[in-house]
Every structure is written in structure tokens, then in C-alpha cells.
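Peer 1: The sequence and its predicted three-dimensional model are supplied below.
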Amino acid sequence: MKAIIKNNELLITIENEVIDRIDILETGSETLPHLLEAPHSNFISLLCDLDVKNIPLGLEIYSEYQSQCFNLANWMELTKKNDSANLSHSISFRLIHWNHPFTIIEFADLYMKELSALGYFSENDSGSLSDYDDSHIYIKIEKEITSGILCEELDLIAADAKCVYENIIQKLSLKIHENTFIKAFNFPKEYEVICTQYIVWFGEFLENLGINAKISTQNDSNGTLVIVAPDNAETLLSEIEKLFYQYLSLPYIEYLPANKHDLSISERMFTDHLSSQVEIFKTQIQMKNSIIELKDTKIHTLKTQLKDKEQKLLLDSMKSDIELLDGAIKIGEMKWGPIKINPKKILLKIKSSTK
């Protein structure tokens, strides 16, 4: 089976019998005068079953091509100027689906370097990584071939691309893990957005204390991961983790400092801001409870469960042992500016109130 160009058509033939044909464009280029762009899937499947030796000279091809071994590889290009051909696969990353605790820019830079080390030519096909504004980033991986079936060669590129991808994700995740703490929560689905938003506000809470940290979350079918990556992690990580547990306790204490006359302006602003976050969280929980009651008239069993969830939703949703607050982590009374909280007493109060 081979391909030939005749009368502005690309023909695929077996023993001189045409089995498929498609119109091509004439570009006027001396080296690549023929262009095939976005052919239908049946034609590209036939074309990719050809040996590169049986592809006509001067042909340039751009087409969707979904790899079966790497779901992110979904585009192929081929140019044949002489006896060899340049064959490439493009790897597509949707920014809206990027849920790793490191930036896609950091990943893409390392990805292209490691692909280059394997002998591929790789480039970002989306413009500058530093100022992208599209919904996708495309990394093109290219190699020169002189023989071989196109689909098999594309599979080899995709397999290498997948292997490098997985290795870099693991490498960067381990690097991040050394300087972060990660907590897993299993929020009830109807409360997931509310609780996640409250936890993200922990970043503002730290900022008000003069601590810089990146807070990110990942939601999937297994629950919610909260990732806290502070600057100066070596010295601050353990203290920030203690603050995190304290922050989760705030909605369950009876009051924040009521006497603000003795506080400085900055302390009052800090307290007001913190109180606002806590009250918003409580209000959203109450509104969600009302919506659930109105939406489902058969909710009598769930109503009883909600009484407990209202009180301990953040703490009980944490997948680690709740005794972290009562023994595993030895934290006594802590002070943040004007606020003093004893988490052990809070937890005992919560437990006694639910008996």
C-alpha cells in the first residue's frame, strides 16, 4: 500500500488500485508544495498504516490523531522534504483540568528538557509559556524517521511522552511534598464547595499573620486534598500545621474576643476579618441545610445526621485521626494576636455537646 499525488488529490492505492482519495492544497512552496489538512478519520487511519517510504515527497500533513496509549497525545504532523520525514505528536494540556500542586509552566519547562535528552525536538506550540492566555498548552514532540509504519512510530513517540510525563509529575510532586503538608478531607458532597472555600481562606489568615503560603485544593471522587506550601517551609511548616488545626476549630468556639477596646487598629481589623470568615461559613452551612430540606421532602433521616454535621463538619471530614488535636500533636493554648484558643477544650466541648 502506498500514497501518490495526482491532479491535486492524494490517493491511497493497493497494487495500483485506488482505495481512497482526498483533495489536497497546493502551497506554492518549493520544498513542501502539497498540504493535507484535517482529513477525515478513515483516511488518516489508512495513511498512518503506510511506511514512511511510501509517503510522497513534498507532502505536509496536519491532522487530529488520538493516541491509544497516551490520552493527552491527540495531534500529529508530518513533513517529507526528502527521503526522511519529520514526524511529530502534540501533547495537549487543558488548563482547567490542571490540578497538580505546581504550575504548568514549571512542568512544561522540565518536560521539554527531558524529552530533548531522549533525542526529541520539543517545543511549546502555544506561544510564550510566560504569557499564555489560552485554555490549552500544546507541547510538540518531533523526531526524524527514514523508515517505519507511521502509526507505530507515533505510538513510540506517545509512549515516550507518557513515560516522561509520569516521571516528572512524580518527581515534582515529591519535591513539593517535602515542603508542604497535605490533608485529605471527605466532605459530604452538598457541603464540599462551602467547606473548601473556608479552607482556602486559611491563606488570607496566614497572610494577616505575616506568613506567605500557597493554598491549593484538589477535588476528585476520593475527596478533597488541601495542600499548604509555605515560604521558609523548613522553619515554619510545623507551626503552620498547628495553626491549620486551630483555624478549623474557629467555627465551633462560642465567641471570638468581644472586648475590642484594648486592641490596636491592626488587631481589630484582624479579628473582624476572621470573624467575618467564620460567620460566612456558618451562614452558608445554614443556608445549605435549608435548601436540602426544601429540595427533598423525604429527608427525615438526613435531618438527624445534619444536626451533628453542623457542629463538626470540618473536623469530622478530615481523614486523619481526630485525636491529632488531643494527643498526637501536643499543642496547648495558642495566641494569635488578640485570640487565645485551647483546642483540647474545644474538642471536649464538641464531643460533650453531641452526646
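Peer 2: Arrived safely, thanks for sending.
Peer 1: okay, CA-based contacts and neighbour counts for the rest of this
Peer 2: Noted.
Peer 1: ok, so what distance separates Asp23 from Lys2?
Peer 2: Note on Asp23: its distance to Lys2, by C-alpha to C-alpha, to the nearest Å, is 16 Å.
Peer 1: of the two, who's got more company?
Peer 2: Neighbours were counted for Asp23 and for Lys2 using other C-alpha atoms under 10 Å; Lys2 has more, 20 against 16.
Peer 1: hang on, isn't the more buried one packed against Thr13?
Peer 2: Yes - judged on C-alpha atoms under 8 Å, Lys2 makes contact with Thr13 at a distance of 5.6 Å.
Peer 1: which SS state does the closest residue in space to Lys183 that isn't next to it in sequence fall under?
Peer 2: The shortest distance from Lys183 to any non-neighbouring residue, by C-alpha to C-alpha, 6 or more residues apart in numbering, is to Val226 (5.2 Å). Here Val226 is strand, with the state taken from DSSP: H, G, I helix; E, B strand; the rest coil.
Peer 1: Now do the same contact list for Val226.
Peer 2: Taking C-alpha atoms under 8 Å, 6 or more residues apart in numbering as the criterion, Val226 is in contact with Ile182, Lys183, Ala184, Phe185, Ile199, Ile215, Ser216, Thr217, Gln218.
Peer 1: Second structure follows, compare the two:
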Amino acid sequence: MLKIEIKEHQRNIDEPSSLTKILVVNSIEDVYSYYSEHRKHRSGRLSDENVIEELFKYTPKQIRLFLDEITFSIDLSTEQVFYADISILCRAKENEPSLTASVIFQTDFVNWNKPYSIAEMAEEISLIITSDNNPMYKYFEYDDEIITNGFGFVLGYINEDSTIFELETEIQEYIENLIDRAISSISNRLYPDVLLTSFIFPEPIKTSCKQYLVYFAQFLADLGVDASTEIKEDAHGTLFKIIPKDKDASLEQIRDALSIYLNAPTADNLVLIQKETNYDISVMQWQANILHLQSHLLITNSLLQLKDATIEQLKLSNYQYENMIKARPAIENVKEGGEEEVIKGVLSVTKYEGQGFSINLPEILRIMKRKLFRESNA
């Protein structure tokens, strides 16, 4: 059952007056959160990942017993110079008939190193949302004069019975698709004769995936397209650039070829392709590269499974060790002759301490029990 408490917290111990109200979700404190109340509208901004994960289990209908609106930030895997503030309305306002969600894109404009400006990015996102003509999404700017203060969109309806996790997943998928389309559109304008694609590969398989991309130029040559490729790694991911040497070459054909090339490792008809092409050397070489990538992915997946199994084994060992630690006092008590039952639950004996001597009655009783047991079985 959800329980959200409001607690006063002193952020700066050197400033006694620096008290602020924070959120406690199911007894988990978020010391960097904020709680505010304006005209009976209760808002909470969350920061701690554990608290956010806990709150993700619940629905707006459950949360509105404590808060009317919640806000949290997410990093965007498609473009790391962006992050998004997501606000979810849990109780409809008087002038709004339904629950809504709003997204504000924030940018690291100090470290902005793109060939296009933040304003161009905002304009492109605005054009895409408008051209999609979806009444559920509406573009807005936080400040009409300063674009770096934030821009984003409003989602006009959310289901109050969906969990925050489900809503966040849906919103994040829309955001990443939106940014991908915006970057692609801007890149096509800036580099009309070049095809640019960006990837964010997981670290364990990044090297293998980049090696597979290297062979794409030969793949194009086998198709009769003369082009060069460049792979650049930066803080925001892997940028793959394809430059046709023939200016008349169709970028759309190259884009289609790249799609086929990238999806091939997950296909299950490589043997059939090879047979239908009469063992063409170019197809065999391509197949060898696919199998090389697949083998690396298989090894990586096996290592991850082994790591997970090792972690589970360590958890089990730790659990067993803790039980041993808990049981040790009782075991040591027995070893020291602490107590022995004569009649279970009714009568027991303990060690007797006298002046200058002691009688270990529990141990004497145990010796007698063992002797009687041996005689009865003789």
C-alpha cells in the first residue's frame, strides 16, 4: 500500500534556516526532493532513483491521495546532451477535464557541441509535432524569449489506472522517436550528400558492433555503390557516416542497404541466401562477418548469464552465512555446556558454579544420554 509522507529536512547543516520539505515514499526518504503547495495544489519533485522506482509501481489514482502532481527527470539515450523533466498530473485541474503529462527538454548549452543550434533543434521538434497532426500532443516553449530555458510538449490525456512506469515508458518511447526524427531531418539539411546515423551500443558489445560496421563499405561495393565510411566515437555515442563518392548515388538506396545490413545478424535464413546466390564470394564474406558478430553476441550473453548466476550464488552464500552467524550463539552456548533439557519444555539443567569449582550438569546429562542410547542398541 502506498504511503507518502512530507518531512522537513535541513539540506545545509551550517544554515539552521535551510529547512525544506521533502518526500518520503513507503519509508524511503528522498533528501533531494521538493514538496510545494500552491492554492491547495500539492506538487512533489523526485530525485532519488530508489524513490522514483518505488513510486513507479503506483497509478495516478493512487498517488493523488497524497500528491496532485509529480515531476522527475530522465536521461535520453538517443541524445545525451538532452534530459527531460516529466510532470504527471494525478488530479485534474478545474480548467482541465482530464489528466495530462508535460515534458520539458533541458539542454546542457554550456557543453553544446553540435553543428546545429538548440533553437534549430527546438524548431525541428515543433515542426514534427505539428506535421504529425496528432491532437494528443502539443508543442510549447517554457520561455518565449530564451529557448535554453526549456521547450517540450504536453500529452493531452493519460490513463489514471496505468502505473507511472507504464506511462513513463510510453512517453520515453515517443520522446526518443521524436528526437531521432529531428536529428535525422537536421542532418539531411546540413549534409545533403552524406548519410549520418548514430548508435548507442552497450559497452560489452560495442567493439564487435563497430567492427561489423567497418565492413559496410565493402558491402556497398559488392552492390555496385562506391562509398567510404567513417566511425567516430564521442561522449554521446557512435556516429556512423557514409559518404558516396558518386554524387549521383541515391542516399535512399544506401539507407535501404544499411537497413538490410543491420538487420541481417538477427535473420535466420543466411544458409538459404548463400544457396540462392550460388556461393558468391561476396555473400560468403558477408555471412562470415555476420557469424563473427553473432558469436561475439553469444559469448557476451553467456558471460552476462554467468555473471547473473554468480551473483545469485553469492546471494545464497551470503544468506547461508548470515544464518550461520545467527545460529552461532546457540551453538557456542551448547559447546560451553549452557543448558540441556531433561523433560522437553518442562525441565532443564544448567552449569553449576560453586566456590572454586563448577559442575557441568548439561554435559554430564548428555554423556548419560549417549551411554544409555548405546546400551539400548547393543
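Peer 2: On my side now, so go ahead. Here the structure is a predicted model, which means the values were calculated and not measured.
Peer 1: Could you report the TM-score for this superposition?
Peer 2: Scored by TM-score structural alignment, normalised by the length of structure 1, the superposition of the two chains gives a TM-score of 0.40; 178 aligned residues with a C-alpha RMSD of 4.2 Å.
Peer 1: hey, where'd the helices end up in the stretch 251-355 of structure 1?
Peer 2: With DSSP state H, counting those that start in this stretch as the criterion, the stretch 251-355 of structure 1 has helices at 265-295, 300-317, 343-353.
Peer 1: could these go into a markdown table alongside mean neighbour count and distance to Glu77 of structure 1?
Peer 2: Listed next are these as a markdown table, based on neighbours: other C-alpha atoms under 10 Å; distance: least, C-alpha to C-alpha, whole Å:
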| stretch | mean neighbour count | distance to Glu77 of structure 1 |
| --- | --- | --- |
| helix 265-295 | 15 | 51 |
| helix 300-317 | 15 | 48 |
| helix 343-353 | 15 | 60 |
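Peer 1: Rebuild those as JSON lines, extending it with distance to Ser249 of structure 1.
Peer 2: JSON lines is the format used below for the helices of the stretch 251-355 of structure 1 (distance: least, C-alpha to C-alpha, whole Å):
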{"stretch": "helix 265-295", "distance to Ser249 of structure 1": "10"}
{"stretch": "helix 300-317", "distance to Ser249 of structure 1": "7"}
{"stretch": "helix 343-353", "distance to Ser249 of structure 1": "7"}
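Peer 1: which one of the ones you listed lies closest to Phe93 of structure 1?
Peer 2: Closest of these to Phe93 of structure 1 is helix 300-317, at 31.6 Å (criterion: C-alpha to C-alpha).
Peer 1: Next, the angle helix 265-295 makes with that closest one.
Peer 2: Interaxial angle of helix 300-317 of structure 1 relative to helix 265-295 (axes from the mean of the first three to the mean of the last three C-alpha atoms, to 10 degrees): 150 degrees.
Peer 1: Quick one: list the elements packing against helix 300-317 of structure 1.
Peer 2: In terms of contacts (3 or more C-alpha pairs under 8 Å, 6 or more residues apart in numbering; DSSP states H and E), helix 300-317 of structure 1 is packed against helix 233-249, helix 265-295.
Peer 1: With distance to Glu153 of structure 1 as added columns, please give those helices in JSON lines.
Peer 2: Below are those laid out as JSON lines (distance: least, C-alpha to C-alpha, whole Å):
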{"stretch": "helix 233-249", "distance to Glu153 of structure 1": "45"}
{"stretch": "helix 265-295", "distance to Glu153 of structure 1": "54"}
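Peer 1: nearest to Glu9 of structure 1, of those helices?
Peer 2: helix 265-295 (61.0 Å).
Peer 1: All set, thanks.
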